[in-house]
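Undergrad: sharing a sequence plus its predicted fold:
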Amino acid sequence: MELRHRALEVLCFSDPEQKAAATIDLHAQHALYPIADQSPVLTLPESELPGRPARPELKHHTAVARRSPATPEGRAVLIHAIAHIEFNAINLALDAIWRFDGMPEKYYHDWLQVAAEEAKHFRLLRDHLREHHGRDYGDYPAHQGLWTMCEKTAGDIVARMALVPRTLEARGLDATPQIQSKLRNTGAPDALAAVAILDIILREEVGHVAIGNHWYRWLCEKHGLDPEPLYLELTARYEAPRLRPPFNEHARRAAGFTAAEIAWLQQI
């Protein structure tokens, strides 16, 4: 089977463990798969993408309750929310593989690496929920904000690279240290175990955002576009969420943001 066709198949899986396992397996075996020049034919409506389980119940982000990590239940809700982000991130990476034609082979392998690492993150968080809280993925409501931007940018790979990895996912670089600080302050063993998982996620998410930055700039160079003013135009056109401080400047620099981009962030 061809790699992009298989990525679409895995994207359609609704069972979270099946999707995570198949994604990791596809990455491990990627050298055995040819890469087609044309996108595979989608045989189901776009509205049915991605495959997702019956639970969690999906609500508007303003309707999803937040709870303090000072309590065990609050920490379970927090970890569940992050697990949901990671599950969506698997879908985002798989979608970037099957949907967009004409990219170099490395592009598809880069996003397959991202998908496999997101699957690993999801499993770590799900196992944590089960072990430390007696809960599972799906036990709390969640929102679908990440996938909404995926839908908006389905016809524009430049916008996809600008607004998913280097905007929405980059927000995680900023938020994770703050979450870790709150968890550490509780001193609870389950909270400290969660901090260790978030260390892994933060380190690898820097690489994911760097991949998005690389391919955004590669596309801009290919089409004769200036990446910095174009980014501002795309955020307005696609109504990307407004970024708010504090910003993790160290992580953003490591992920390939320029000094000018970071300075612009500080001014918004």
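TA: Alright, I've got the coordinates. Residues are numbered from 1 along each chain as shown.

Undergrad: okay, CA-based contacts and neighbour counts for the rest of this
TA: Noted.

Undergrad: what segments of the stretch 1-150 of the chain are helices?
TA: 3-12, 16-28, 72-99, 105-128, 145-152 (DSSP state H, counting those that start in this stretch).

Undergrad: switch the ones you listed over to TSV; also include mean neighbour count and distance to Glu239.
TA: What follows is those, written out as TSV (neighbours: other Cα atoms under 10 Å; distance: least, Cα to Cα, whole Å):
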stretch	mean neighbour count	distance to Glu239
helix 3-12	22	25
helix 16-28	19	29
helix 72-99	23	18
helix 105-128	22	24
helix 145-152	16	9
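
Undergrad: among these, which is nearest Thr167?
TA: Nearest of these to Thr167, taken as Cα to Cα: helix 145-152 at 10.3 Å.

Undergrad: elements contacting that closest one?
TA: In terms of contacts (3 or more Cα pairs under 8 Å, 6 or more residues apart in numbering; DSSP states H and E), helix 145-152 is packed against helix 72-99.

Undergrad: second one coming, line it up with the first:
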Amino acid sequence: MKNLHTAAYHCLTEQNLEQKLLLATKLNDDLLAGNLAIKAIDLPPVELAGRPEKPQLVHPREVAKRKLGTDKGKAAAIHSFCHIEFNAINLACDAVYRFQDMPEQYYGDWSKVAAEEAYHFSLLQERLQELDYSYGDFPAHNGLWELAQKTAGDVLDRMALIPRVMEARGLDVTPMIQKKFRNVGDQKTVDILDIILRDEISHVQAGSRWFLYVCQQRGLDDPEQTYLELVKKYMKGDVHCPMHFQARLDAGFSESELEQLMLLCGRH
């Protein structure tokens, strides 16, 4: 029987875009079908996730922001969402590949996330192609994967920072982005973002669930304070507002956590 962590490793390191999408979906399908053994195994370290030659990676400040009044402007924005979803596939696979001493349900959650991120990517890629563009046509940045590298040594840090900071930020900004697309009459993109927002709430919820699990396992009696300390450590207190309170509550944040995060927002 094939090994789950090996399958996740192959998806993570795959450079061909279409093959990566297939492997992400297959990872979840095979796990659900009972075709993958969940057993720790020695695998080569992964410093860089597999990716196609394009897009060109630049500093976040160099990623141009375009208005949505033209097809090129819309495509540039959709491309940025595509890139987030592409990275999210790698991050979900990395969560399965890297942390090999977690309960079975943890792997079920993150394999499902990998498949859903691949689905999101496909929806966005199809929309890009309708505008006569494709993934790789615009520059992008590597901030998500860089944060993954920084949290590679500890599943607690990973669950706190990737789902509960970076993906949670997506919950905050998606309604505002949808409003902009609605204002230019692009209901098709709005509908795609509806699907993504719905699924991303469950992804952040998975991060919350496993963050709390690890806190409990380690005897950390104040998970909220632990989370805030990790945000300050890795993000230097750089918390963005406004927040989508209801989406964050649905995703496993407590009201007191959100109040503390709002105080960090107030420092800017």
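TA: Yep, that arrived. Computed from a predicted structure; not experimentally measured.

Undergrad: send over the TM-score of the superposed chains.
TA: Once superposed, chain against chain, the TM-score is 0.94 (TM-score structural alignment, normalised by the length of the first structure); 260 aligned residues with a Cα RMSD of 1.2 Å.

Undergrad: now render the helices of the stretch 1-150 of the first structure as CSV, adding distance to Pro165 of the first structure.
TA: Formatted as CSV, the helices of the stretch 1-150 of the first structure follow (distance: least, Cα to Cα, whole Å):
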stretch, distance to Pro165 of the first structure
helix 3-12, 18
helix 16-28, 19
helix 72-99, 9
helix 105-128, 10
helix 145-152, 10
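
Undergrad: ok, which of those helices comes nearest His214 of the first structure?
TA: The nearest among the helices of the stretch 1-150 of the first structure, by Cα to Cα, is helix 105-128 at 9.6 Å.

Undergrad: how big's the offset between the closest one and the second structure?
TA: The superposed helix 105-128 of the first structure is, by mean Cα distance after the TM-score superposition for the first structure, a mean 0.4 Å from where its aligned residues fall in the second structure.

Undergrad: out of the helices of the stretch 1-150 of the first structure, nearest to Ile211 of the first structure?
TA: Checking those against Ile211 of the first structure by Cα to Cα gives helix 105-128 as the closest, at 7.0 Å.

Undergrad: tell me who's in contact with the residue nearest the centre of the second structure.
TA: Nearest to the mean C-alpha position of the second structure, by Cα atoms, centre = their mean, lies Ala88 at 3.7 Å. Residues near Ala88 of the second structure by Cα atoms under 8 Å, 6 or more residues apart in numbering: Ala114, Glu117.

Undergrad: of all the helices of the stretch 1-150 of the first structure, which one is nearest Phe257 of the first structure?
TA: For Phe257 of the first structure, the closest of these is helix 105-128, at 18.3 Å, according to Cα to Cα.

Undergrad: between helix 16-28 and the closest one, find me the angle.
TA: On the basis of axes from the mean of the first three to the mean of the last three Cα atoms, to 10 degrees, helix 105-128 of the first structure is oriented at 140 degrees to helix 16-28.

Undergrad: chain center to helix 105-128 of the first structure, what's the gap?
TA: The chain centroid and the centroid of helix 105-128 of the first structure are separated by 9 Å, computed with Cα atoms, centre = their mean, to the nearest Å.

Undergrad: cool, stretch 210-226 of the second structure as well?
TA: Here stretch 210-226 of the second structure is found 21 Å from its chain centre; the criterion is Cα atoms, centre = their mean.
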